[in-house]
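Visitor: sequence and predicted structure, then a few things I'm wondering about:
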Amino acid sequence: MSAPLPSDPATDPSFPDMLETRPSLKMDARDGLLFEGVPLHVIAAAVGTPCWITGAETLRRRAKALRAAFEARNLPMNMHFAMKSQDHQATLIILRQCGYGVDIVSGGEMQRALHAGIQPSGIVFSGVGKSDAELRAAVEHDIAQVNVESVEELYRLDEIARACGRVARAALRVNPDVDADTHDKISTGRAGDKFGIEHRRAVALYGEAASLKNVRLVGLAVHLGSQMLTAGPFREGYLRLADMVREIRAAGHSVEAVDCGGGLGIRYRDEIAPSPDMLAGVIAETLGDLDVRLSIEPGRWLSAPTGLLLTRVIETKAGNPDFVVLDAAMNDLARPSLYESWHGIMPVAPSGLTSPTKLWDIVGPVCESSDIFARDRALPADTKRGDLTALLDTGAYGSVMSSTYNSRPFAVQVLIDNGKWEIIRQRQSVEDLIAAETVPKWLTAKDDHG
């Protein structure tokens, strides 16, 4: 399960601990906290805060490490980045250059992927509620595979493909009824979760689909959940999938591909994060002898450690508890309020590493009681207005989940690459928000006529 929002000062990692487990971060005695070698205070002075920062080399390093784990086992693997975790064009282009395709969950993500130069043959379409227009676009672009989530969607896809004069490639997304042992809100493979086709029904449906003229089933897909930290749920889910492959083949049908989904977790707090070798080993053990084309859909494992949210202290507030109020809020980073998630929070100033600390509640300025990043979290005791802080591991489900609640515009985004940095999304203004709105003429007419 995800760590609860309240911190435990006795077990929370110290600032040196957080630095030791995050090779992209360093504390310089003069320049303070560096991310991929760039002083964060320099970026803050130039573009302001809050500011999302992405490290290109961190992303490349992780992409290569994940691929290497499967190559070490001589296990060919198609990689499709789960772009719902981070959909910026820069991220997609970097991963395309690393040989990755994408797993999409909307027509908008399809357009983003194509714009980033990702070929349709590298796109897999998942998601429980694909519209007719989205399915039509998938068929017309001839993407690699549609992961069908229901009986109804399968037959709807067949009708749409027939109208387009095409044959769509598809896989049945199976709900294997496996508990991923993760947070309730990011578990997707249990009975009762909205995703996938109940595994006993899927075997029969695979045979029924053989009669469809405009859908060609190529295999099965599964996604058990997110932030999974142990091998057990992966093994259980993949063994169930392997049994289904054998049963379907015994009935005389072809199974060419198995999409293993994503879910590999990372270390946010004190978790023992699994290595890619664990996932490669489980897939080799359970599915490696099936003679199928294998694919995975990593998201968080790739993107979370590549990002941080740079913020500035608006105010400190004495009381019981004492508060640090940041200029970032739940509209910027929703995960703590949505999932009760734990993110490392570090001071940027060089003195922050050795200064005496005290416990603070760290909050944002949004007018909601849930706008809390951390309770009872250690920061320097002398934290004051204007100090910079960094919220760590926000590259997944950070900027992509932002909103403009309280008329707070989207924050600026910056990419660091080989010691250089550049703005990759300008800070939105309130004028931009207002300019996107229209007012019916009859309302303004009343002003004109009294």
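Guide: Arrived safely.

Visitor: contacts, neighbours, all on C-alpha from now
Guide: OK.

Visitor: could you pull out the strands for the stretch 201-350 of the chain?
Guide: Shown for the stretch 201-350 of the chain, the strands assigned by DSSP state E, counting those that start in this stretch span residues 215-221, 257-259, 293-296, 307-317, 323-326, 345-347.

Visitor: my read is that Glu36 contacts Leu415, right?
Guide: No - between Glu36 and Leu415 there is no contact under C-alpha atoms under 8 Å: 10.4 Å.

Visitor: ok, the two, which is more surrounded?
Guide: Glu36 (22 against 19; other C-alpha atoms under 10 Å).

Visitor: look up how far Arg96 lies from that one.
Guide: Separation of Glu36 from Arg96 (C-alpha to C-alpha, to the nearest Å): 21 Å.

Visitor: and what of Ala69?
Guide: Taken as C-alpha to C-alpha, the span from Ala69 to Arg96 is 19 Å.

Visitor: kindly report the same for Glu422.
Guide: 20 Å.

Visitor: neighbour count for these two, which is higher?
Guide: Neighbours per residue, other C-alpha under 10 Å: of Glu422 and Arg96, the larger number sits with Arg96, 20 against 13.

Visitor: did I read that right, that one in a helix?
Guide: Yes - using DSSP: H, G, I helix; E, B strand; the rest coil, the secondary structure at Arg96 is a helix.

Visitor: the closest residue in space to it that isn't next to it in sequence: what secondary structure?
Guide: Among residues not flanking Arg96 along the chain, Ile118 sits closest, at 6.4 Å (C-alpha to C-alpha, 6 or more residues apart in numbering). Following three-state DSSP, Ile118 is assigned to coil.

Visitor: and Ile118, how many neighbours?
Guide: Counted with other C-alpha under 10 Å, Ile118 comes out at 22.

Visitor: presented hereafter is structure B, for comparison with structure A:
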Amino acid sequence: MDHFTYIKGQLHAEDVPVSAIADAVGTPFYVYSTATLTRHFKLFDEALSWGPHLVCFAMKSNSNQAILKLLADLGAGMDVVSGGEYARARAAGVPGDRIVFSGVGKTADEMRMALTGGIRQFNVESEPEMQRLSAVAQGLGMQAPITIRVNPDVDAKTHEKIATGKSENKFGIPISRAREVYAQAARLPGIKVIGIDVHIGSQLTELEPFELAYAKVAELTRHLRADGHEITRLDLGGGLGIPYARTNEAPPLPTDYGALIQRTVGDLGCEIEIEPGRLISGNAGLLVSEVIYVKQGEDRQFLILDAAMNDLIRPSMYGAYHDIVPVREAAPGTPTTPYDIVGPVCESGDTFAKSREMVPLTEGDLVAFRSAGAYGAVMASEYNTRPLIPEVLVHGDQFAVIRQRPSFDEIINRDTIPAWLVDTPVPAEQE
């Protein structure tokens, strides 16, 4: 469910006409719904109300400060995967004891930043990382609280680029070696073991892979406790998917997911952490774009938009589907026509959809990409020197720009010309 609906023939974000935002900030832009973000977070929080828990937003899905502040005020923790994300979370007012640090390549500087700034735990991914973290913590006269991420070799049945729990993936340690690695952790002076971490992938649309992975985690918990380790916390990752296409079967609900967690690990007496990202922010956002041209090709029509692959990379990178709808609602029964929907970037890969049935559109019409609140703005770039586009947050009948569009001068002035080139004349054109 989201809060983007047609009212009197115009698409609204909560109570604000999308066209009014376009008039104010220009296109393209992202717009997010406070009501949708709030509802989705609360669904997860309530699904785990049967026991002690923390819902940590996977901020790699959307790291805008306003979104982080909104979720933190609701009680969310944050799952970060870089020093930059850690700094963003702290800047948004998230206390260190609600931040978990994931990722396979944490540097010593990042470890130091989190230890001195406050951290709930590190989700350790390898033995070399664990040894380095111990050394950094010991150098600060501290102990680093850790879970160790285990790879359960479970097929998440998702896109190969976002599957993380199979044996060939780079994440975690093989679960078959977990007891050996936990024994090593117990001997390291800068490490304090507190739990187990697992995450098998993103955009999962079935519960079975979760059940298989969590059953293995439950068994491991019992073995580790028998080995003398204090396991008080289980970080079960995220990955629950959202429906991107109207024809897709609806993924499981957070309530079903919470019941599965209770059934598989609820009897262990552990505090539960989960790290949803996409299901909280995905359907809470739209990408809004304007039609520049309608171009007739040899055997097809192209709808050329002012948004491009640098603004929303998912279709080009993953072959991802986004529902694309007109901002002005068509009359019932209006016949559709197939378009290839593309952007202006100089790449054939700058294609959002092929042969997509749409009501007839013309220059100046606005369209909205649904389910664009996750892995949209955060993965954007300035390819072709196209400015990063504004982000807007709506709250009832109010809206605010939460990231401005930079000017060309602001982009260009980030470059520096070295001194030896400053006075070098540009050659005149050869006649």
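Guide: Good, I have the coordinates. This is a predicted model, so every value here is computed, not measured.

Visitor: post the TM-score for the overlay when you can.
Guide: The TM-score (TM-score structural alignment, normalised by the length of the second structure) is 0.96; 425 aligned residues with a C-alpha RMSD of 1.4 Å.

Visitor: rewinding a little: what residue of the second structure takes the place of the residue nearest to Arg96 of the first structure?
Guide: Using TM-score structural alignment, the partner of Ile118 of the first structure in the second structure is Val94.

Visitor: which one in the second structure is aligned with Val128 of the first structure?
Guide: Val128 of the first structure maps onto Val104 in the second structure, by TM-score structural alignment.

Visitor: then Lys213 of the first structure?
Guide: So Lys213 of the first structure corresponds to Pro189, using TM-score structural alignment.

Visitor: returning to that earlier point: which residues touch the match of Ile118 of the first structure?
Guide: By C-alpha atoms under 8 Å, 6 or more residues apart in numbering, the contact list for Val94 of the second structure reads Lys69, Ala72, Gly77, Met78.

Visitor: tell me the secondary structure at the first one.
Guide: What it means is Lys69 of the second structure. helix.

Visitor: run through the residues that contact the counterpart of it in the first structure.
Guide: Using TM-score structural alignment, the equivalent of Lys69 of the second structure in the first structure is Ile93. Ile93 of the first structure sits next to Ala116, Gly117, Ile118 when contact means C-alpha under 8 Å, 6+ apart.

Visitor: equivalent analysis for Ile389 of the second structure, please.
Guide: Thr27, Pro28, Phe29, Tyr30, Asp311, Ala377, Arg403, Gln404, Arg405, Pro406.

Visitor: again, only using 6 Å
Guide: Residues in contact with Ile389 of the second structure (C-alpha atoms under 6 Å, 6 or more residues apart in numbering) are Phe29, Arg405.

Visitor: what does it align to in the first structure?
Guide: By TM-score structural alignment, Ile389 of the second structure lines up with Ala411.

Visitor: one more: Leu240 of the second structure?
Guide: In the first structure, Leu240 of the second structure lands on Leu264 (TM-score structural alignment).

Visitor: measure the closest residue to that match other than its chain neighbours to Phe234 of the first structure for me?
Guide: Closest residue in space to Leu264 of the first structure, ignoring its immediate chain neighbours: Met228 at 5.2 Å, by C-alpha to C-alpha, 6+ apart. Distance of Met228 of the first structure to Phe234 of the first structure, computed by C-alpha to C-alpha: 8 Å.

Visitor: what sits up against the biggest helix by length in the first structure?
Guide: Counting by DSSP state H, the longest helix found in the first structure is helix 231-250. Here helix 231-250 of the first structure makes contact (C-alpha under 6 Å, 6+ apart) with Ala180, Val282, Thr286.

Visitor: the second structure: which residue goes with the first one?
Guide: Applying TM-score structural alignment, one finds that Ala180 of the first structure aligns to Ala156 in the second structure.

Visitor: nearest residue to that match in space, please, no chain neighbours.
Guide: Pro209 (5.4 Å).

Visitor: counterpart of the one you found over in the first structure?
Guide: Under TM-score structural alignment, Pro209 of the second structure pairs with Pro233 in the first structure.

Visitor: measure its match to Arg335 of the first structure for me?
Guide: Taken as C-alpha to C-alpha, the span from Pro233 of the first structure to Arg335 of the first structure is 23 Å.

Visitor: ok, Arg22 of the first structure next?
Guide: 20 Å.

Visitor: cool, and Tyr268 of the first structure?
Guide: 12 Å.

Visitor: these two: which has the busier surroundings?
Guide: Tyr268 (23 against 20).

Visitor: contacts only, for the more buried one.
Guide: Taking C-alpha under 6 Å, 6+ apart as the test, what Tyr268 of the first structure contacts is His343.

Visitor: ok, now with 8 Å
Guide: Contacts of Tyr268 of the first structure (C-alpha under 8 Å, 6+ apart): Trp342, His343, Gly344, Asp393.

Visitor: now for the match of Lys213 of the first structure: which residues touch it?
Guide: Ser134, Gln138, Gln143.

Visitor: which one of those sits closest to Glu160 of the second structure?
Guide: Glu160 of the second structure has its nearest neighbour among the contacts of Pro189 of the second structure in Ser134, at 33.1 Å by C-alpha to C-alpha.

Visitor: what about that closest one, how many residues nearby?
Guide: 23.

Visitor: tell me which element it is part of?
Guide: Ser134 of the second structure belongs to helix 127-139 when assigned by DSSP states H and E.

Visitor: helices or strands up against that helix?
Guide: Here helix 127-139 of the second structure touches helix 108-117, strand 144-151, strand 191-197, going by 3 or more C-alpha pairs under 8 Å, 6 or more residues apart in numbering; DSSP states H and E.

Visitor: which elements pack onto the shortest one?
Guide: Using 3+ C-alpha pairs under 8 Å, 6+ apart, the elements in contact with strand 191-197 of the second structure are helix 127-139, strand 144-151, helix 178-187, strand 233-235.

Visitor: so can I have CSV of those showing distance to Ala87 of the second structure?
Guide: Listed next are those as CSV, based on distance: least, C-alpha to C-alpha, whole Å:
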stretch, distance to Ala87 of the second structure
helix 127-139, 19
strand 144-151, 18
helix 178-187, 27
strand 233-235, 22
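
Visitor: which of those sits most buried?
Guide: strand 144-151 (a mean of 26; mean count of other C-alpha atoms under 10 Å).

Visitor: just how off-centre is it within its chain?
Guide: Taking C-alpha atoms, centre = their mean, to the nearest Å, one finds strand 144-151 of the second structure lying 21 Å from the centre of the chain it belongs to.

Visitor: and that strand with helix 178-187, angle?
Guide: 170 degrees (axes from the mean of the first three to the mean of the last three C-alpha atoms, to 10 degrees).
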